[in-house]
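[1] sequence first, then the predicted structure, then my questions.
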Amino acid sequence: MSEETTGTLADLKSLVQSGAITGEAPVLREPKRDAFGRSYATGRRKNAVARVWVKPGKGEMTVNGKPVLTYFARPVLRMLLSQPFLVADRYQQFDVIATVVGGGLSGQAGAVRHGISRALTHYEPELRPILKKAGFLTRDPRVVERKKYGKAKARRSFQFSKR
């Protein structure tokens, strides 16, 4: 049995050295687009969940049917949404349509950013290494800790009274 294994390994080694088998398999991802030429992805952060569609356009963004300027009034939140496009060098080349539920505005902005990044990788798979290195494809796992019984909040105890 050991002779068969060594014979097989020797054959495999010769195939690799001859170039018939390469050490790295090329990963060719196909773009995922619907009938309208859009790519869809879900983004999440804290308790917020965003459904995001990305399509080629002039850079218009709508969130829950409103322009992004009215929905995310704070400039910091709008900056979060534009980060994936700036890193990928695709600023104002895509239109974004997003619906967000749950959480607060900060969590929703993070969820939309996560969704935009994932949708961009579905539209153009070659952008994945750039967005992955920037950390936009990683879901931020931090969520609010649940309240425990016998406690005022998640960890805070009730006020102690000596008498």
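    Good, I have the coordinates. Residues are numbered from 1 along each chain as shown.
[2] rest of the way, CA atoms for contacts and neighbours
    Noted.
[3] can you tell me the distance between the two ends of stretch 150-161?
    15 Å (CA to CA, to the nearest Å).
[4] pull the residues that contact that stretch.
    Glu145, Arg146, Lys147, Lys148 (CA atoms under 8 Å, 6 or more residues apart in numbering).
[5] next one: it to chain centre, how far?
    Mean C-alpha position of stretch 150-161 versus that of the full chain (CA atoms, centre = their mean, to the nearest Å) differs by 37 Å.
[6] C-terminal to the helix or strand harbouring Thr62, what's the next element?
    Under the criterion of DSSP states H and E, Thr62 resides in strand 61-63. Once strand 61-63 ends, the next helix or strand along the chain (criterion: DSSP H and E) is strand 66-67.
[7] what comes into contact with that next one?
    By CA under 8 Å, 6+ apart, strand 66-67 touches Glu60, Met61.
[8] change it to 10 Å
    Glu60, Met61, Phe72, Ile97, Ala98, Thr99 (CA atoms under 10 Å, 6 or more residues apart in numbering).
[9] also stretch 127-137?
    43, 83-85, 87-89, 110, 113-118, 120-122, 138.
[10] and here's the other structure:
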Amino acid sequence: MSNNLNNHPIKYLGTGRRKRSIARVQLTPGSGKLIINGISGESYLQFSPNYLRISFAPLTMLGLNKEYNIYVKAQGGGLTGQADAIRLGVARALCIINPENRTILKSEGMLTRDARIKERKKYGLRKARKAPQYSKR
């Protein structure tokens, strides 16, 4: 079960970010469990098949669904941002496991950080771009 002298299982780390979310992902050889912040992934992501599909996408693409357990520390943002952050973290960890995975994942856009974030509010406006109503008279 353990490979090195300190009796620790092998861990592959990857960090994913999206909007305001940060996911620190650990991949360990296992049976395909997803644990997010100490809770099962299904209940944390509210049993949403879409969020679960997004989170497992890199493993599914490489056919490694039941090969690794995913342990995640997620913080910030909402479930959409966290699911996308988990996907990026898993993809980065898979590149560490086998550098040949990189070409497959990169061609599918799994290693691209989505840089879209909320635009800051400007002074004189109600939001980033919404202006107060204009009155001619």
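    Yep, it's here. Computed from a predicted structure; not experimentally measured.
[11] now the TM-score, please.
    For this chain pair, the superposition-based TM-score is 0.90 by TM-score structural alignment, normalised by the length of the second structure; 129 aligned residues with a CA RMSD of 1.0 Å.
[12] before we move on, back to that, among the contacts of stretch 127-137 of the first structure, which ones are in strands?
    Gly43 (DSSP state E).
[13] filter the contacts of stretch 127-137 of the first structure down to the buried ones, PyMOL style.
    In PyMOL, a selection of the buried entries from the contacts of stretch 127-137 of the first structure looks like this (16 or more other CA atoms under 10 Å):
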select buried, resi 43+83+84+85+88+110+113+114+115+116+117+118+120+121+122+138
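[14] could you tell me where the longest helix along the first structure falls in the second structure?
    If you go by DSSP state H, the first structure has its longest helix at helix 105-123. Aligned by TM-score structural alignment, helix 105-123 of the first structure falls on residues 79-97 of the second structure.
[15] average distance between the matching stretch and the first structure?
    Compared with the first structure after fitting, stretch 79-97 of the second structure has a mean deviation of 0.5 Å; criterion: mean CA distance after the TM-score superposition for the first structure.
[16] the first structure: strands as residue ranges?
    Going by DSSP E, the first structure shows strands at 39-45, 48-56, 61-63, 66-67, 94-101.
[17] in JSON lines, list the ones you listed along with distance to Leu77 of the first structure.
    Below are those laid out as JSON lines (distance: least, CA to CA, whole Å):
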{"stretch": "strand 39-45", "distance to Leu77 of the first structure": "14"}
{"stretch": "strand 48-56", "distance to Leu77 of the first structure": "14"}
{"stretch": "strand 61-63", "distance to Leu77 of the first structure": "12"}
{"stretch": "strand 66-67", "distance to Leu77 of the first structure": "13"}
{"stretch": "strand 94-101", "distance to Leu77 of the first structure": "14"}
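[18] for Thr5 of the first structure, find the nearest of the ones you listed.
    When these are compared by CA to CA, strand 39-45 sits nearest Thr5 of the first structure, at 45.4 Å.
[19] pull the distance from the closest one to the chain's centre.
    7 Å.
[20] what's the answer for stretch 3-13 of the first structure, then?
    On CA atoms, centre = their mean, the centre of stretch 3-13 of the first structure falls 43 Å from the chain's centre.
[21] do stretch 108-126 of the first structure as well
    Worked out by CA atoms, centre = their mean, stretch 108-126 of the first structure lies 5 Å from the chain centre.
[22] and what of stretch 44-63 of the first structure?
    Taking mean C-alpha positions (CA atoms, centre = their mean), stretch 44-63 of the first structure and its chain are 11 Å apart.
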